[in-house]
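Novice: this one's sequence-less:
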């Protein structure tokens, strides 16, 4: 009887130790171009991962009307973008931005359009365009279009739209790349990812 109790106790300790050791580790932290960890609420510019591939990410009026504003890339490499951005995780108490986790992306500043500057995926002109007017927080089916991810891509990063904030939703997933129309470089779901890096303001 004592032998059986010993083996049972040993087995329970071994299993609990295994579950702790083999538990899912947190995804890697995203790092800026200086190697520092990206943090929620801190202002960054989003720049191309390769030199000579245009400038930073900003807002632009790409439709037949002034508003809404879509997310575009500056044409010239010397332009970082006119507005910095911040990132917010599903759990706003978490300060470190990690790879492959849902987050809101928001421009910080004032524009001519009275609207939210949170990123949102929008079906327009035959493409899934990254626009604004998204909802910050409140993860779920109603805010599905407002959640993006940062994933490792070669030696830098890329944006991905494939939110997991809704268990029963089946969103259209894809990498975020660049679509050039009439000289405007819009961010859209694309087969060719837009390689990016982050510059702390």
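Specialist: Nice, thanks for sending it over. Just so you know, these numbers come straight off a predicted model, no measurement behind them.
Novice: from here on, contacts and neighbour counts on C-alpha atoms
Specialist: Will do.
Novice: wait, a helix at residue 105?
Specialist: No: using DSSP: H, G, I helix; E, B strand; the rest coil, the secondary structure at residue 105 is strand, not a helix.
Novice: in three-state terms, label residue 34 for me.
Specialist: Going by three-state DSSP: residue 34 is coil.
Novice: check the gap between the closest residue to it other than its chain neighbours and residue 38 for me.
Specialist: Nearest residue to residue 34 in three dimensions, chain neighbours excluded: residue 199, at 7.8 Å (C-alpha to C-alpha, 6 or more residues apart in numbering). According to C-alpha to C-alpha, to the nearest Å, residue 199 stands 10 Å off from residue 38.
Novice: tell me which residue is most central in this protein.
Specialist: The chain has residue 149 as the residue nearest its centroid, 3.3 Å off, counting by C-alpha atoms, centre = their mean.
Novice: from memory that residue sits against residue 90, does it?
Specialist: No: judged on C-alpha atoms under 8 Å, residue 149 makes no contact with residue 90 at a distance of 11.1 Å.
Novice: what sits in contact with each of those two?
Specialist: Taking C-alpha atoms under 8 Å, 6 or more residues apart in numbering as the criterion, residue 149 and residue 90 both touch 102, 103.
Novice: next up, a structure to set beside the first:
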């Protein structure tokens, strides 16, 4: 009886995995391979002549911390930025389109704080929500659950529009992530034109 139950559980797992793959296709990296959980990637602009990869940015507004998510500037030698690791919100081995995940830069910073991305409060002056690091939201918080969507050109955009798994969380004010330039720094923010990215395995 125990062996029969185990077999049924295995069959159910295979069916669930197959259904998930058909419903939510995998996000593909620059080599056409599925974006995998726990693997380091560079997040690069889809248009290579715009700037470099995503990295940690100091706004230099009187305080070093927290650090914001920004983009390396266009320079004679363009930097690929800092690698990130994606972690699906639900158990899976790959990152799938429109499905929630958390994302964090690898390594340590001078702030000795979390490097996980999080949506900040709306800035009263600019009306934008900046994507920053250094916070420690609870696992159930929607503030650090992002997803990736494919645009009309077949390129990938970051989006913040968390799926509610508990059935009791309020619907967030969704937004696409784009790049804005402030004080000569390129910052990743919501509530603006979306910016397409590609993902290259480190």
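Specialist: Arrived safely. Keep in mind that this is a model prediction, so the values were computed, not measured.
Novice: now for residue 199 and residue 38 of the first structure: what residues contact both?
Specialist: residue 32.
Novice: who has more neighbours out of those two?
Specialist: Higher neighbour count among residue 199 of the first structure and residue 38: residue 38, with 23 against 18, using other C-alpha atoms under 10 Å.
Novice: give me the mean distance between the helix or strand hosting the residue nearest to residue 34 of the first structure and the second structure.
Specialist: Taking DSSP states H and E as the criterion, residue 199 of the first structure maps to strand 196-200. Here the mean offset of strand 196-200 of the first structure against the second structure after fitting is 0.3 Å, by mean C-alpha distance after the TM-score superposition for the first structure.
Novice: aligned to residue 119 of the first structure, what sits in the second structure?
Specialist: Matched to the second structure by TM-score structural alignment, residue 119 of the first structure sits across from residue 117.
Novice: before we move on, what about residue 104 of the first structure?
Specialist: Here residue 104 of the first structure is matched to residue 102 in the second structure, going by TM-score structural alignment.
Novice: in three-state terms, label residue 20 of the first structure for me.
Specialist: On the three-state scheme (three-state DSSP), residue 20 of the first structure is labelled helix.
Novice: then residue 50 of the first structure?
Specialist: For residue 50 of the first structure, the assignment made with three-state DSSP gives coil.
Novice: how near is the closest residue to it other than its chain neighbours to residue 99 of the first structure?
Specialist: Once flanking residues are discounted, residue 50 of the first structure sits nearest to residue 195: 7.4 Å by C-alpha to C-alpha, 6+ apart. According to C-alpha to C-alpha, residue 195 of the first structure and residue 99 of the first structure sit 14 Å apart.
Novice: now residue 193 of the first structure
Specialist: Separation of residue 193 of the first structure from residue 99 of the first structure (C-alpha to C-alpha): 16 Å.
Novice: before we move on, what about residue 129 of the first structure?
Specialist: Residue 129 of the first structure sits 22 Å away from residue 99 of the first structure, going by C-alpha to C-alpha.
Novice: likewise for residue 93 of the first structure?
Specialist: Distance from residue 93 of the first structure to residue 99 of the first structure, by C-alpha to C-alpha: 17 Å.
Novice: okay, those two: which has more neighbours?
Specialist: Taking neighbours as other C-alpha under 10 Å, residue 93 of the first structure and residue 99 compare with residue 99 leading, 20 against 9.
Novice: residues contacting that one?
Specialist: Contacts for residue 99 of the first structure were tallied using C-alpha under 8 Å, 6+ apart; they are 27, 28, 29, 30, 149, 150, 151, 152.
Novice: element containing the fifth one?
Specialist: Secondary structure assigned from DSSP H and E places residue 149 of the first structure in strand 149-153.
Novice: ok so, going back, and the aligned partner of the residue nearest to the centre of the first structure in the second structure, what does it touch?
Specialist: Under the alignment defined by TM-score structural alignment, residue 149 of the first structure corresponds to residue 147 in the second structure. Under the criterion of C-alpha under 8 Å, 6+ apart, the neighbours of residue 147 of the second structure are 97, 98, 99, 100, 101, 158, 159, 160, 161, 162.
Novice: same deal with residue 30 of the second structure?
Specialist: Contacts of residue 30 of the second structure (C-alpha under 8 Å, 6+ apart): 198, 199, 200, 201.
Novice: go on, residue 120 of the first structure?
Specialist: 130, 131, 132, 133, 134, 135, 145, 146, 147.
Novice: in strands only, show me those residues.
Specialist: Per DSSP state E, strands hold the following members of the contacts of residue 120 of the first structure: 130, 131.
Novice: great, nothing more from me.
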